[in-house]
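**Student:** okay, sequence plus prediction incoming.
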Amino acid sequence: MRTAVTALIVTSGETPYLAATLLAVSRQTLAPRDVFVIDVSSSGVAHRSGTKVLKTPGVPNLGEALRQATAQPDFPTPPPGQPHALWILHDDSAPAPTCLAEQLKVLESDSAIKVVGAKQRLWDKANQIVEVGIHATRSGRRLQEMDTGEVDQGQYDGRGDVLAVGTAGMLVDWDTFRRLDGFDPHLGPFGDGLEFSRRVRLAGYRVMVAPHAVVYHKMAGYFGLRGPDGGRPARSARSFDPTGRDADANGKLEPNPKRSFAARRTAQLHNWMVAAPWWQFIFLPLAVLVLGALRVLWRIITKEPKLAAGELKSTLVTVFRPFAAWQSRLRRARQSKISPRTLRPLQAKSSQIRQAKTTARRVAKDQRRPQIPDGVARRNFYTEKSLDRTLVWSVAAALILVALVGWRFAIGGVSGGALANLPASNRDFWNDLISGWIPAGLGYGSTVGATDPLGLEVASLGQVAGLVGIKGAVVLAVLLFVTLPLAWLSAWWASGVLTDSRTLRALAALSWILSPNLLVSMGLGQLPVWILAVSVPLFVGSLARGTGMPVTRTVMGEIEPVTVSVHSAAIIQVGIAALTGFLTVSASVIMVIPVVLLVGLAMLKGVANPLYAGAQAETRASTFSRIPARLRLKAVHALIVLSPAVLLALPTAMLTVSSPAQWSLWLSSLSVPLPVSMPNWWDLLTAWPLDVAATALPIALPGWQILAFLPLGLLLLTVVVGVIIPGRSTGAHWSLLFALGGVVTAWLASSTPVSVSGADAVCAWGGPGLAVFHAGLITSALFSMGRLELTMPVEIANWSNRSAKAVVAAALLIPVLGATPVLVNQFAAPADSGFNALKTFREASLPATVAQGQSSPRHLRALNLEVASAPHQSTLVTASLWRDWRDTTFEASPYLKLKNYRNVTGSRTPDAADAVLQTTVAAVLGGSTPKLGEQLAQLNVNFIIVPPSRDAATTALVNTLDSAAPLERITTTEAGTVWRLADSATASLARIAPAQWKGGHPSWPTGEVKAQALNVRGGKARVPEGPAGRLLALSERADSSFTVRFNGKIIDPVETGQWNALYQLPPSSGTVTITYAYLPHQLWGAVLLVSLLIALAAALPLRRVSEVRL
């Protein structure tokens, strides 16, 4: 008996595809007995001849629509004993004329066959195949077997039995459909065909595909072309993207599978929960939650925030809807007659999924990087790229050799000059970093941004290196050696945006790395300028590329020149700009001003497009969109770039607003105070950060000062001429304005005292300002030299082009000649050169006895007393407390240097801790006093060091300390003469002692009663039993953010008005826990870390990096 077929077309109102689908059904060679249109919308559909409409408004999915429709009185009930089948179609799936006949032939060929699917092709591209059955893993992940754009040539016509088929064009036996309760009510519009087909298989039946039955599928749901109710998208949905990226030229919504990702992922997870064995199902919700978190993070890293939101939504829906999966599992178990293992031959493997994705990525990458059609141009293009690589890496290798030879004394480690030492490796560093406590002197806290960000970055690098036994001095030496090659690479890369002339790029990069500012800063240990030499070009180059600016190259083709442009992924360049902008502001907080201005210009004014002028003639006669004259930075990209830099500068802004006297913090940077001669205006205009005339050289070359001024003088002249001559671009003028701002900043820094060294006031280093000045001049010159047409291929270049190229090539010698005086003296006699203050790092700079005490559980400190001559008085003794290596990145921060300078000059009233330190130093200089031992012990000072010197004042100080009763001399090393407390058991970070209480106020014992030192490990100390009313004293500056617990109970500090905090302990034994947490610092750090993670995720090249266009 022939099987009766009822066609069911499910739609949501009058969609753009419904009429074509109904027309295709009416043209079937084997017509269905009945045709029903199931309308799930509330708007209704038009009644057509030969069809009936069943209303099921508001149903959530296909399964519920069929369930309600077949239960209505208008739906015919098949007579008993007659085979009956349902032909399910979507409104966007038009069957070919022979589709139903082919499917019915397969269905009637075997009584075990209960479901038959059709081959699916694209609606708009009828010859492209989409699906011939579903091949999926047990977890519901579908294997995409067809390549994008694959043409149907009958290559899949041999298929029969498949794991599953889609619901579009599914022909299913009515009795089987009813017996298995139809589709899963928790699925739709995706995954329902897979789940139902699996149940059919497990019920003992077969699922087949009829390869000669074709359905043309629009896949509107997959491509996100439907509205919220499944029908035509609303106007708001069609225009939700203000950039127009989702709309074509006519304003129609472009197909985008990402819009349906959340629904597809939810269906896949539900199918996984349903099909998993029971022992996996127990742990599957937790596994889905963990996997979902990892996938959300991955989507963020791969710069797909919309897919990350879809991952989060699908994960939460699946995990917090466990009863849906449980109900589906019960239905599946109740209907199953065979083991799920029988499905294994039909299921895909995870390895096949991975292989298919790898192949798809490789194909997509090849499609994004098309070959240059012109064979001669292609050959010349890759030849030019090969020459560039050879040149770049050869020069980089030579620069490493120059650094190793010139600073050969630093191979084992470097220190001295303005270079701050890195703290010793210990876990307390990370606690202080998170908490906001500054372990310098008597400690500092409750100030956001008091530590220098660059100091924290290099110190963190030193801590990581310390885990593998690399010392901080070696880390600094490595930074010194790689500065020149990295600066060369970054400058070469950045200049590629403005010119493709190899000679001009080399000239710009050489001028940058051989700048007097950089070479002198390397010799004197000015670490911030080392960092700026690398970060500034990277920031400028990535910011320009982030606007969409391509890197172009003109090569000779077979007949005419061909311009090839390489477009970088904007989001990756934006991430690089954010990270390098953060690093730039870390080096000098004043750099936030040019960073913000550059981003503002890139967003509001944009960057001139070099392809614009040459493309206008072509675009006027073509139908393609015009190339924009200016490429602008998007607002969201500007936010990503600015967030880390602005957040980093925010604490300094707040400090200077609350205390205007600290405005010089904007000019100061990380460095040990190092007096240098103040430069004049001509020095600054030629990028010299010190007075050249006052600098002594062991090898003074004839006319070396003229050579020193030559490179920047000629560059400045070139820029002035280029700005005066009229041109189309204003880039040269803007760059010159930045340069002038940089030189003014350098002058202001060079004349503003920010620290003190002995009796000398030390001004800020002008290097950061000169870096902006030099970068602005180079950029302005590159803009101006674009008129010379140096990119013209030599085959068609005229005499003027060739002459200009020859002049630029000869100019390569100018930076080298200018750097000759510095490099010759650095090679021959670095120890005697006025351009060098660095020296070999020696362990003896910190006596071993002192180092052991500092790293002990009592965290002992050393008091360094240095004698210097001072005006209007015989001697000046400078005192400093060492917790670690001397002059670490903590002590070298601008905030602490300025605070010390203001204490010395009297522009700031010392706080209680500073006053106690001054009183103690005065007591030490006075010799033996009854309270000297306790005065030192309360500061946790167990060692006193006097650097070696033969002057009379130092000798007198040594004699005084030798006669002091509480002190005993222990050794004399290269670091100086060392004393320690005779009763060294009394000094510690934390001490306890009985106290006398009068009027509710305690008095810390200073007489015969001695304090007991505690061993503090990881912020915890064991306290023995003792008398009632005893006190715990911390040798740290009093701060309300300290928390002390005794056996887990918080103890409030005792109000005494002292410089440090006292806490009353109970008489019982127990454990004291000392923690510090300054909440504003932690909140600021958390927000800054989030912005950096966003920038890092944007910068990782895990998606499209670049593509070549003609």
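**Tutor:** That came through fine.
**Student:** only C-alpha atoms from now on, for both contacts and neighbour counts.
**Tutor:** OK.
**Student:** all strands for the stretch 851-1000 of the chain, in order.
**Tutor:** With DSSP state E, counting those that start in this stretch as the criterion, the stretch 851-1000 of the chain has strands at 861-870, 873-882, 941-946, 967-973, 976-981, 990-993, 996-998.
**Student:** could you give the angle of the second one to strand 861-870?
**Tutor:** Think strand 873-882. Counting by axes from the mean of the first three to the mean of the last three Cα atoms, to 10 degrees, strand 873-882 lies at 160 degrees to strand 861-870.
**Student:** give the buried residues for strand 873-882.
**Tutor:** Using 16 or more other Cα atoms under 10 Å as the test for burial, strand 873-882 gives 876, 877, 879, 880, 881, 882.
**Student:** quick one: residue 838 and residue 521 touch, right?
**Tutor:** No. Judged on Cα atoms under 8 Å, residue 838 makes no contact with residue 521 at a distance of 10.5 Å.
**Student:** how far away is the closest residue to residue 126 other than its chain neighbours from residue 223?
**Tutor:** Counting by Cα to Cα, 6 or more residues apart in numbering, residue 126 lies nearest to residue 216, which is 6.8 Å off, once chain neighbours are set aside. Using Cα to Cα, to the nearest Å, residue 216 is found at 15 Å from residue 223.
**Student:** now swap in residue 183 and tell me
**Tutor:** According to Cα to Cα, residue 183 and residue 223 sit 23 Å apart.
**Student:** below is an additional structure, to be compared with the one above:
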Amino acid sequence: MQPLVTAVLVVRRGGDALEQTLTALTHQTRRPDRIVVVDAADDAAVTARLSETAPTHHVQTPATTAGFGRLVMAGTDQLPVEEAPSSPYGGIDEWFWMLRHDTAPDLRALERLLAAVEVAPSVAVAGPKVMDGAHPTTIAEFGETLTRTGASIALAERELDQAQHDRTSDVLAVGEAGLLVRRSVWRDVGGFDPALPHVDTALDLCVRIRLAGHRVVGVPLARVFAHETTAEFSRPGRRVRVRPRTLARWRRTAQLHRRLVYAPLAAVPLHWLSLVPFAIARGIGHLLAKRPTLVVGELMAALTVAFSGAAVPRARRRLANARQIGWAAIEPLRIDQRDVRRRAAIARDARRGAAEQNRIDRPDFAPGGVAAVVGAGLVGIAATAPLLAAQALGGGTLAPIASDIGALADAVRVTTEGAADPASFVFAALGSLTAWQPSLALVVLWAAALPLAALGAWWAIAPLVTRPGPAAAAAVLWALAPALVVGLTEARLSAVIAHLTLPWLVAAAIRLPTSWSATATTGLLTAVLIAVSPSLAPALVIVWIAAMVVRPRAIGRLLTLVVPVAALAAPLVVTRVLQGNLLAVLTDPGIAAPPGPSSPASILLGWPTLDPIIGPLAEVLPIADSPALILLIVGLPVLALPALAIIAPALPRGMRALAPLGLAALGLVTAVVASGISLTTAGGVAVGLDVGPAVSLYWLGLVLAAGIALDRMRRSGAPLGAFAVTTASALVTPALAAILLGTAAVEPLSEPRTLPALVAADAVGDPELGTLVLTPRDTGLAARIERGAGRTLAETRTVRSTSDDERESLAELVGNLAAPSGRDVMAELDQRDVRYVLLRASTAEIDGGEATAGDTALSDIVTALDATPALVPVGETDAGRLWRVAADDETRAEPPGDHPLTTTVLLGQLTVLAMTALLAVPTSLRPRRERSTDGTIDDPAATFDEETDD
């Protein structure tokens, strides 16, 4: 008796692929006895076309029905019961031949499949060689197997068909396209598992059939031409493209489901409990391997399987009912671990090849880059020599970072007072570099600022030039930038950090379109830059939007840059919104100190303020009353830099200088606008935004464009480059020498404290102890409250420094202390937990010399403080005159407590930063030198993978 064959054709879409399949089906040399069409296209034209073929059964299902297995089951359920037994194997000699709308069988495909099963009664499943419909000589898939961990893997895929697999017979499983299965066996094992709607449907069926005691074979002479993959077919509608991350999630979901189904009963709880922990660990591995798009899918797969309801128990019952032999029977059909390692090595080599294609050529770092960095390092050490023995730095916006490592952790908390500044994370990270003494990191930063700047500039411009000379010149020009010199001498911490960050940000952004590591690095550096200099945020947003317009294919990567920035800034933004003062988010973090006066002319010349250069020049030249002469002297040496930058686009292949010029324009506009904005006060004086970071952005654009111009001008540009470097060096030398001469604002601290030793000693056991610090000014008396051993960068918060109510209340308290008023101030001191009052003026200033109006006022303040009953004079200290508050410790105010959401917010911030840092860790993808011991090429079959997923 001839075997009865029922072809089950599942249709999701129409088109040429369906037409080819229908034509091939009707022209088979061995035609099916029955044709069951499962119409899931939801298209009237497709339905009409299928009706023309006069199928035995025409079943219509919703287009949303998921998976090949469910659709096949919908068709087979319409068939009558099996006919009488006739097979010597003991089953019903009836077969299901499963086809999809995109799988056009060879004209002899069914004939050869039946020939293979007729001579081997033990065979219950036969699968054809599936060829790529777009490349008919390429094997799309032929046979499937499992690794030791249960991952599915194709025995052959995307290989040129050179008959290398024509001897393959017994396999663990075959694909669903063109699968021929004995109906009785199909019934006994329960058909497809509905919990596998996308991938591994046929694999799981074949495993169960193998465990039921039957064979599965591949028939290499039977061919089917597939236009879609199994995953693509599972997608309803007209779009069939499946993203790599979606396919990875489906594969992982199927693997975890099968793991719970195949595992011994005693091991199922352990596997279930390990789903989410393993998903987290694998997510970290994906980040380290620069596959961030797979992280979310990994967690979703674990959660989907963990909470799949009765899907796993039903599948386990289906397996138990069909199983006749043990797992040892299929062990020889699993892929050998050596083959798994070989395939992994081939995949790594492919990634290395892709990385090599995307590699950015840079000029040699030696000797030009080395000379620039070493020279800058020697200059930096020489210029900061008076600071090298210090334990901390003070003056300007500088103060000790923190008293210990514990204070760094407290600095990033969200308290009832408000959210911490994003810069607190930067200061905490900086202090952690010298965890044994956090404030020492500032000394290291000041000494290493020049060489770090030179190194960063070299890496930023190296991808834009071809010769080492221009790169070295740019490194020197950036290391000796006026903005950096002013930041170092005037103690502007945010300006120094921003200056050092900018070139590294540019260097990472250049590689962003082709590297996830560079993308994460760009995100982290952007977060650092906005944290220390919020005024640069508008300019960076413009650059971000422009990048998405210019590179629309990189929008996905560019959108991820917002994640670390939002993680750090969101709590502060919410706090400001609730306070009704959103503009205050642009306030410069850290210690508030008025920057030097700036003007559009000084900014245009690259100087945030001309004070550091005017002072030294005024001592040797009569320029104090001649602004025009000042601008002429300062401006002439730097004319070469903007001149080179402007002519760069007009040179051959100089259009890449347009982007740096755009950065320069943004920096210039930002600096001019920021120079007119004040958001906080210090000592009763309005403090404007620091224009140093914006000037650095302006200078960076000029340096990069000038470097490109020098590279394009070849030898003719060498004199201009030498002139620019020489004049820039000469111009900043007087300002840089201010640290050596002791005239700079930055000052070394022998101990990491800003208050007298007596106060610091009491603060050891009471870090929240408060000291009211009074500083005489020409226009009055400045006041602030410092905690512990003195104010630190870690404890500063802009929500506190920009509070108008706090300033008014403190001003009223100081007025009652500095002048006899008879008012009891004890309650107000207790409310602020103030235990000391420090007047920053020496005894000589108060008692010595010829009396002046200022001296008289200062004496009156001392007299008023001495006469205050709440204050007990302590005497003169190294920081000024000190009084102790005679207060009862039992009435002390409680410090601001943690916000109820502190733990949640901080955990979320640290999680985002940790994941981004893991992704930013670079991994080596350098191509290895090919080695061969026998002169042969391993795995000569070429791959036709046209997609890359960096």
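**Tutor:** All right, it came through fine. This one's a predicted model, so the numbers in the text were calculated from it and none came from an experiment.
**Student:** overlay the chains and give the TM-score.
**Tutor:** Overlay of the two chains. TM-score (TM-score structural alignment, normalised by the length of the second structure): 0.78; 895 aligned residues with a Cα RMSD of 5.2 Å.
**Student:** more neighbours: which of residue 838 and residue 521 of the first structure?
**Tutor:** residue 521 (26 against 21; other Cα atoms under 10 Å).
**Student:** any idea what the more buried one aligns with in the second structure?
**Tutor:** Here residue 521 of the first structure is matched to residue 487 in the second structure, going by TM-score structural alignment.
**Student:** identify the residues contacting its match.
**Tutor:** The contact partners of residue 487 of the second structure, taken as Cα atoms under 8 Å, 6 or more residues apart in numbering, are 493, 495, 496, 692.
**Student:** which one of those residues has the most neighbours?
**Tutor:** Ranking those using other Cα under 10 Å puts residue 692 first, with 32 neighbours.
**Student:** quickly find the element holding the match of residue 521 of the first structure.
**Tutor:** helix 482-489 (DSSP states H and E).
**Student:** distance from the chain centre to the next helix or strand along the chain from that helix, please.
**Tutor:** Toward the C-terminal end, the helix or strand that comes next after helix 482-489 of the second structure (DSSP H and E) is helix 493-511. With Cα atoms, centre = their mean, to the nearest Å as the basis, helix 493-511 of the second structure stands 16 Å off its chain's centre.
**Student:** quick one: the next helix or strand after helix 493-511 of the second structure to helix 493-511, angle?
**Tutor:** Beyond helix 493-511 of the second structure on the C-terminal side, the first helix or strand identified by DSSP H and E is helix 516-532. Here the directions of helix 516-532 of the second structure and helix 493-511 differ by 160 degrees (the same axes, to 10 degrees).
**Student:** just checking, what packs against helix 516-532 of the second structure?
**Tutor:** helix 422-432, helix 493-511, helix 555-560, helix 562-579, helix 902-920 (3 or more Cα pairs under 8 Å, 6 or more residues apart in numbering; DSSP states H and E).
**Student:** hmm, residue 230 of the second structure is touching residue 198, no?
**Tutor:** Yes. Counting by Cα under 8 Å, residue 230 of the second structure touches residue 198, with 7.0 Å between them.
**Student:** thinking again about what came up before, residue 216 and residue 223 of the first structure - which one has more neighbours?
**Tutor:** A side-by-side neighbour count of residue 216 of the first structure and residue 223, using other Cα under 10 Å, places residue 216 first with 27 against 17.
**Student:** first-to-last residue distance for stretch 47-67 of the second structure?
**Tutor:** First residue to last in stretch 47-67 of the second structure (Cα to Cα) measures 19 Å.
**Student:** an error on my part: the question was meant for stretch 159-177 of the first structure.
**Tutor:** End to end - Cα to Cα - stretch 159-177 of the first structure spans 23 Å.
**Student:** distance between that stretch and the chain's centre?
**Tutor:** That offset, for stretch 159-177 of the first structure, works out to 49 Å (Cα atoms, centre = their mean).
**Student:** for stretch 203-218 of the second structure, same thing?
**Tutor:** With Cα atoms, centre = their mean, you get 45 Å for stretch 203-218 of the second structure.
**Student:** same question, stretch 537-551 of the second structure
**Tutor:** Once both centres are worked out by Cα atoms, centre = their mean, stretch 537-551 of the second structure turns out to sit 17 Å from its chain's centre.
**Student:** packing partners for the strand or helix carrying residue 379 of the second structure?
**Tutor:** Per DSSP H and E, residue 379 of the second structure falls inside helix 368-383. Applying 3+ Cα pairs under 8 Å, 6+ apart, one finds that helix 368-383 of the second structure contacts helix 440-461, helix 468-479.
**Student:** now distance to residue 529 of the second structure and mean neighbour count too, for those, in TSV please.
**Tutor:** Shown next, in TSV, are these (distance: least, Cα to Cα, whole Å; neighbours: other Cα atoms under 10 Å):
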stretch	distance to residue 529 of the second structure	mean neighbour count
helix 440-461	14	25
helix 468-479	17	29
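**Student:** looking at those, spot the one closest to residue 948 of the second structure.
**Tutor:** Closest approach to residue 948 of the second structure among these (Cα to Cα): helix 440-461, 26.5 Å.
**Student:** output the residue interval of the first structure matched by that closest one.
**Tutor:** Against the first structure, helix 440-461 of the second structure falls on residues 474-495 (TM-score structural alignment).
**Student:** just give me the mean distance for the matching stretch relative to the second structure.
**Tutor:** Following superposition, stretch 474-495 of the first structure is found to deviate from the second structure by 2.6 Å on average (mean Cα distance after the TM-score superposition for the first structure).
**Student:** what would the helices and strands packed on helix 516-532 of the second structure look like in JSON lines with distance to residue 186 of the second structure?
**Tutor:** Shown next, in JSON lines, are those (distance: least, Cα to Cα, whole Å):
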{"stretch": "helix 422-432", "distance to residue 186 of the second structure": "61"}
{"stretch": "helix 493-511", "distance to residue 186 of the second structure": "53"}
{"stretch": "helix 555-560", "distance to residue 186 of the second structure": "45"}
{"stretch": "helix 562-579", "distance to residue 186 of the second structure": "50"}
{"stretch": "helix 902-920", "distance to residue 186 of the second structure": "46"}
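**Student:** to residue 298 of the second structure, which of these lies closest?
**Tutor:** helix 902-920 (14.4 Å).
**Student:** residues making contact with the closest one?
**Tutor:** Contacts for helix 902-920 of the second structure (Cα under 8 Å, 6+ apart): 284, 287-290, 292, 412-415, 516-521, 523-524, 563-564, 567-568, 571.
**Student:** go again using 6 Å as the cut-off
**Tutor:** With Cα atoms under 6 Å, 6 or more residues apart in numbering as the test, helix 902-920 of the second structure has contacts from 287, 288, 290, 414, 517, 520, 521, 567.
**Student:** same thing with stretch 137-151 of the second structure?
**Tutor:** 129-132, 152-161, 172-174, 255, 334-335.
**Student:** next one: that stretch to chain centre, how far?
**Tutor:** Taking mean C-alpha positions (Cα atoms, centre = their mean), stretch 137-151 of the second structure and its chain are 34 Å apart.
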